[in-house]
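**Student:** pasting the structure only:
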């Protein structure tokens, strides 16, 4: 499996874990909290092999950037949260940065 595939899987796991963390209501709902913690642990286990071939700064920026954008969208759709136009613009800039890093990093990950 390539580093980018590992990173993509880690991003998906992080999004699920963060959504479950929100559903835990500040860790009050232990089922969601425990699931979130377990999935975060799995996320890091999947992220680690990606760091063998992708520079850590690029991997972390893409991982967190895509997670930020996804959680903003999930917050709007699932949790009825609102973002101002300025906030939406800032989230768009995060996405542009993450995509720019991905597109400017060779398939093997090495710069």
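**Tutor:** All right, it came through fine. These numbers come from a predicted model, not from an experiment.
**Student:** Please make it C-alpha for all contacts and neighbour counts, starting now.
**Tutor:** Will do.
**Student:** sec struct for the most centrally placed residue in the chain, please.
**Tutor:** Centroid check for the chain by CA atoms, centre = their mean gives residue 67 as the closest residue, at 2.7 Å. Classification of residue 67 using DSSP: H, G, I helix; E, B strand; the rest coil returns helix.
**Student:** Hmm, residue 13 and it touching each other?
**Tutor:** No. Using CA atoms under 8 Å, residue 67 makes no contact with residue 13, being 9.7 Å away.
**Student:** rewinding a little: who's in contact with the residue nearest to the centre of the chain?
**Tutor:** 11, 14-15 (CA atoms under 8 Å, 6 or more residues apart in numbering).
**Student:** for residue 66, same thing?
**Tutor:** Counting by CA under 8 Å, 6+ apart, the residues that residue 66 touches are 11, 94-95, 98.
**Student:** Farthest-apart pair in those residues, please.
**Tutor:** Spatial extent of the contacts of residue 66 (CA to CA) is set by the pair 11 and 94 at 14.8 Å.
**Student:** got another, please set it beside the one above:
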């Protein structure tokens, strides 16, 4: 994997982390309203989600859009659900667990079923650069 593609995977991981943090804060901020007012949670959520979209846009300059979006949405959903169970006290049911496993499997299937952009002879079909 080239350093350019590694950079784009790091951007994607960052996008997922900011999405999870922003969405978790959206829910947690409801209990902050009495202490800090409703604006703090909204502002933090908007900043984190905005950073998530920015990093996702950087990731898609070299990664296939379908793969990047599947990872961002699928792993985001997985980690948001885990954070809601571990940090916010929501319940993990068997049905929820099975659904999360299906989402994780779907992400892997999209990734492994998508061409990396290589033509097979070492030359890139589309480098993703402007």
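**Tutor:** Everything's here; your move. Here the structure is a predicted model, which means the values were calculated and not measured.
**Student:** Now the TM-score, please.
**Tutor:** Once superposed, chain against chain, the TM-score is 0.84 (TM-score structural alignment, normalised by the length of structure 1); 109 aligned residues with a CA RMSD of 2.2 Å.
**Student:** re earlier: tell me which of the contacts of residue 67 of structure 1 is nearest to residue 104 of structure 1?
**Tutor:** residue 11 (18.8 Å).
**Student:** and that closest one, helix, strand or coil?
**Tutor:** Applying three-state DSSP: residue 11 of structure 1 is helix.
**Student:** and the gap between it and residue 35 of structure 1?
**Tutor:** Here the distance between residue 11 of structure 1 and residue 35 of structure 1 works out to 16 Å (CA to CA, to the nearest Å).
**Student:** the more surrounded of these two?
**Tutor:** residue 11 (24 against 16; other CA atoms under 10 Å).
**Student:** The more buried one -> structure 2?
**Tutor:** Here residue 11 of structure 1 is matched to residue 16 in structure 2, going by TM-score structural alignment.
**Student:** Check residue 87 of structure 1 too.
**Tutor:** In structure 2, residue 87 of structure 1 lands on residue 96 (TM-score structural alignment).
**Student:** Helix, strand, or coil at that match?
**Tutor:** Residue 96 of structure 2 - assigned by three-state DSSP - is helix.
**Student:** for residue 25 of structure 1, same thing?
**Tutor:** Relying on three-state DSSP, one would call residue 25 of structure 1 coil.
**Student:** what about the helices in structure 2?
**Tutor:** Along structure 2, counting by DSSP state H, helices occupy 3-28, 33-36, 38-59, 65-86, 94-112.
**Student:** what's the closest of the ones you listed to residue 118 of structure 2?
**Tutor:** Of all the helices of structure 2, helix 3-28 comes closest under CA to CA, at 12.7 Å.
**Student:** Which strands or helices does the closest one pack on?
**Tutor:** With contacts taken as 3 or more CA pairs under 8 Å, 6 or more residues apart in numbering; DSSP states H and E, helix 3-28 of structure 2 sits against helix 38-59, helix 65-86.
**Student:** tell me the angle that helix makes with helix 65-86.
**Tutor:** Here the directions of helix 3-28 of structure 2 and helix 65-86 differ by 40 degrees (axes from the mean of the first three to the mean of the last three CA atoms, to 10 degrees).
**Student:** Residue 71 of structure 1 versus the residue lying farthest from the centre of structure 1, what's the distance?
**Tutor:** No residue in structure 1 has its C-alpha farther from the mean C-alpha position than residue 28, which lies at 23.4 Å (CA atoms, centre = their mean). According to CA to CA, residue 28 of structure 1 and residue 71 of structure 1 sit 21 Å apart.
**Student:** Could you do residue 93 of structure 1 as well?
**Tutor:** Applying CA to CA to residue 93 of structure 1 and residue 71 of structure 1 gives a distance of 15 Å.
**Student:** Sweet, I'm off.
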